[in-house]
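> sequence unknown, structure follows:
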């Protein structure tokens, strides 16, 4: 059994053919997609975070609104770029959104990916400390965020406060119990996956990975997941970790499906350079359900994960994306033992 969620990059564009022409469109449609996905049995609604782009950017208002409209579906990110974040303010935002949702947030955080502007985090007021690069700054922000999610008091109270304080040092409020265990790290390399395990975070592994062995993407990803689980066990954490992978998977059920995704071209891995690092991009899947089932059985990365996030073409609108998700749940997942 696997949890199956969707991952939306939240694109919007006024171009012809787009069903998502404005920022208001993408926000309201993202909420509606979470509502409709919950109705058909999807386990999670996850959203990408990009800055300086016509995409979803500030996740917590969206997560809170979706949480208020739904009751069971997990609500998450994949991922929040920690180079841009004030970790203390983020604790407050995350705590509020988690409480509104009844404890359903699953927050993916990471160093982030290349953005639309050069060193965009500098415009947000952040810069690496002495001896740091931007990746180390992101990890430092993440460590502060994780520490404060524990809910321990750390701030000296005013001896003459406007309102009475509880005894002792004060913590950030609102505090949401259990949220610390629902933080995920988006890891591109084996080393950062091991670090995530040591820090007690769940693992998000997407369709992009640092090419460390030259092997096919799904094999490298499976090895990364196994390395993560070994590091988790060595760290002595008491709970079981969760691991997600993301894939583009489309069951060709209708003429519209074949028009959009039936032309091929993504049946093999691709290699590129990201931040001067050789990276491998995993293949996509688009085929008739029975052939999809056979192909997906060979994907070792999916086999190692407990959660699968399906990337969705959000600009095609809510109705079509519900069809895409429903096709996988009805015609593919049962044949693989995922349902």
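Thanks, I have the structure now. None of these values were measured; they are calculated from a predicted model.
> For the rest of this, base every contact and every neighbour count on C-alpha atoms.
Fine.
> ok, the most centrally placed residue in the chain - contacts?
Centre of the chain computed as the mean C-alpha position; nearest residue by Cα atoms, centre = their mean is residue 78, 1.7 Å away. When the contact criterion is Cα atoms under 8 Å, 6 or more residues apart in numbering, the partners of residue 78 are 7, 46-49, 107-109, 186, 204.
> what does residue 214 give?
By Cα under 8 Å, 6+ apart, the contact list for residue 214 is empty.
> Excluding chain neighbours, what is closest to residue 124?
Spatially, and ignoring its direct neighbours in sequence, residue 124 is nearest to residue 84 (6.3 Å; Cα to Cα, 6 or more residues apart in numbering).
> adding another structure so you can compare the two:
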């Protein structure tokens, strides 16, 4: 059994070909797609966060709105770039969104990917400390965020407050119990996956990672997952971790699918360079259901993960994206034992 959700970048483009032409369209349609996905029996609604881009950039109002409109589906991010975040203010926002969703938030955070502008986090008021890289700063912000989510008091109360305080040191409010265990780290390397395991974060692994040994993408990703689980066990955490992988998967079941994706896509892994590091980008899957089933059965990383996030072409509209999700849930997942 696997949890199956969707992952949307929330692109919007003011062109006639797009069903998502404004930022308002992107936000409201993401809410509607989450509602539709829940009705179809999907398990998760996740959003990607990018700044300075015509995409979803401010996740917590959106997550709270999805939480208010749904009752069962998990709600998450994949991922929030911690270079841009104030960990304390983020803890307030995350606590509020999780309480609105009644404890369904699954928050993916990371060092982030290359952004639209140079050192965009500087415009948000953040700079690495002396001797730090921007990646070090992101991990430092993440560690502070994790510590705050424990709900322990740390701030000395004012002896003459406007409102009466509880006894002792004060914590960030609102505090949502259990959210600390629902934080995920988006790891692009084996080393950061191991680091995340030691800190007790779940693992999100996307459609790209550092090319560490020249093996096919799904093999390297499966190795990363196994390294994460070994580090988790060595750290002695009491609970079982969760692991998600992302994939672009389209089942060709009607004329619309064939018109949009019938010519195929990236059916082979590709190699590129991210931040001067050799990276491998995983292939997509586009075929009739019986062919998809045979192909996906050979994907070692999907087999290792407990959660699969389907990247969706959000600019094709809510109805079509709901169809994409339904096609996987109906025609593919049962044959693979995911349902």
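Yep, that arrived. Predicted model only: the values in this text are computed from it and were never measured.
> distance from the lengthiest strand in structure 1 to structure 2 after superposition?
The longest strand of structure 1 (DSSP state E) is strand 74-81. Its aligned residues in structure 2 lie a mean 0.2 Å from strand 74-81 of structure 1 after superposition (mean Cα distance after the TM-score superposition for structure 1).
> who's in contact with residue 226 of structure 2?
Counting by Cα under 8 Å, 6+ apart, the residues that residue 226 of structure 2 touches are residue 304.
> so the corresponding residue of structure 1 for it is in which element?
Here residue 226 of structure 2 is matched to residue 226 in structure 1, going by TM-score structural alignment. With elements taken from DSSP states H and E, the one containing residue 226 of structure 1 is helix 217-235.
> OK, contacts around residue 335 of structure 2?
Residue 335 of structure 2 makes contacts with residue 293, as judged by Cα under 8 Å, 6+ apart.
> Most remote residue from the middle of structure 2, which is it?
Outermost residue of structure 2 with respect to the C-alpha centroid, by Cα atoms, centre = their mean, is residue 160; its distance is 42.5 Å.
> Please name the residues that touch the nearest residue to residue 306 of structure 1 once chain neighbours are set aside.
By the measure of Cα to Cα, 6+ apart, the closest residue to residue 306 of structure 1 outside its immediate chain neighbours is residue 2, 5.1 Å from it. Each residue near residue 2 of structure 1 by Cα under 8 Å, 6+ apart is listed here: 305-308, 338-339.
> just residue 93 of structure 2 next, same as before
Remark: with contacts taken as Cα under 8 Å, 6+ apart, residue 93 of structure 2 is in contact with residue 60.
> where's the helix or strand hosting it relative to the chain centroid, distance-wise?
Remark: residue 93 of structure 2 resides in helix 87-100, with elements defined by DSSP H and E. Relative to its chain's centre, helix 87-100 of structure 2 lies at 17 Å (Cα atoms, centre = their mean, to the nearest Å).
> quick one, strands of the stretch 151-300 of structure 1?
When assigned using DSSP state E, counting those that start in this stretch, the strands of the stretch 151-300 of structure 1 occupy the ranges 183-186, 202-205, 208-210, 243-247, 249-251, 270-274, 277-281, 285-287.
> Give me whichever of those is most buried.
With neighbours defined by mean count of other Cα atoms under 10 Å, none of the strands of the stretch 151-300 of structure 1 is more surrounded on average than strand 202-205, at a mean of 27.
> mean shift of that strand relative to structure 2?
Per the superposition on structure 2, strand 202-205 of structure 1 and its aligned residues are separated by 0.1 Å on average (mean Cα distance after the TM-score superposition for structure 1).
> tell me what that strand is packed against?
Taking 3 or more Cα pairs under 8 Å, 6 or more residues apart in numbering; DSSP states H and E as the contact definition, the neighbouring helices and strands of strand 202-205 of structure 1 are strand 183-186, helix 190-198, strand 243-247.
> repeat that for 6 Å
The helices and strands touching strand 202-205 of structure 1, judged by 3 or more Cα pairs under 6 Å, 6 or more residues apart in numbering; DSSP states H and E, are strand 183-186, strand 243-247.
> which part of structure 2 lines up with the last one?
In this case it means strand 243-247 of structure 1. Strand 243-247 of structure 1 falls opposite residues 243-247 of structure 2 when the two are matched by TM-score structural alignment.
> Might one say that residue 249 of structure 2 is in contact with residue 282?
No: with contacts defined as Cα atoms under 6 Å, residue 249 of structure 2 does not count as touching residue 282, sitting 11.6 Å away.
> gap between residue 104 of structure 1 and residue 57 of structure 1?
Applying Cα to Cα, to the nearest Å, the value for residue 104 of structure 1 to residue 57 of structure 1 is 20 Å.
> Looking at the two, which is more packed in?
Each of residue 104 of structure 1 and residue 57 has its neighbours counted (other Cα atoms under 10 Å); residue 104 has more, 22 against 18.
> OK, contacts around the more buried one?
74-75 (Cα atoms under 6 Å, 6 or more residues apart in numbering).
> redo that, cut-off 7 Å
Taking Cα atoms under 7 Å, 6 or more residues apart in numbering as the contact definition, residue 104 of structure 1 lies against 74-75, 98.
> Distance-wise, check it relative to residue 166 of structure 1.
For residue 104 of structure 1 relative to residue 166 of structure 1 (Cα to Cα), the value is 28 Å.
> next one: residue 64 of structure 1
Taking Cα to Cα as the criterion, residue 64 of structure 1 is separated from residue 166 of structure 1 by 27 Å.
> again with residue 44 of structure 1
Residue 44 of structure 1 sits 37 Å away from residue 166 of structure 1, taking Cα to Cα as the criterion.
> So which of the two has more stuff around it?
Looking at residue 44 of structure 1 and residue 166 with other Cα under 10 Å, you find the greater number of neighbours at residue 44, namely 26 against 8.
> Make sure the more buried one is actually in contact with residue 5.
Yes: counting by Cα atoms under 7 Å, residue 44 of structure 1 does reach residue 5; the two are 4.0 Å apart.
> rewinding a little: list the buried residues in the helix holding residue 226 of structure 1.
Within helix 217-235 of structure 1, the residues that qualify as buried by neighbour count (16 or more other Cα atoms under 10 Å) are 217-229, 231-232.
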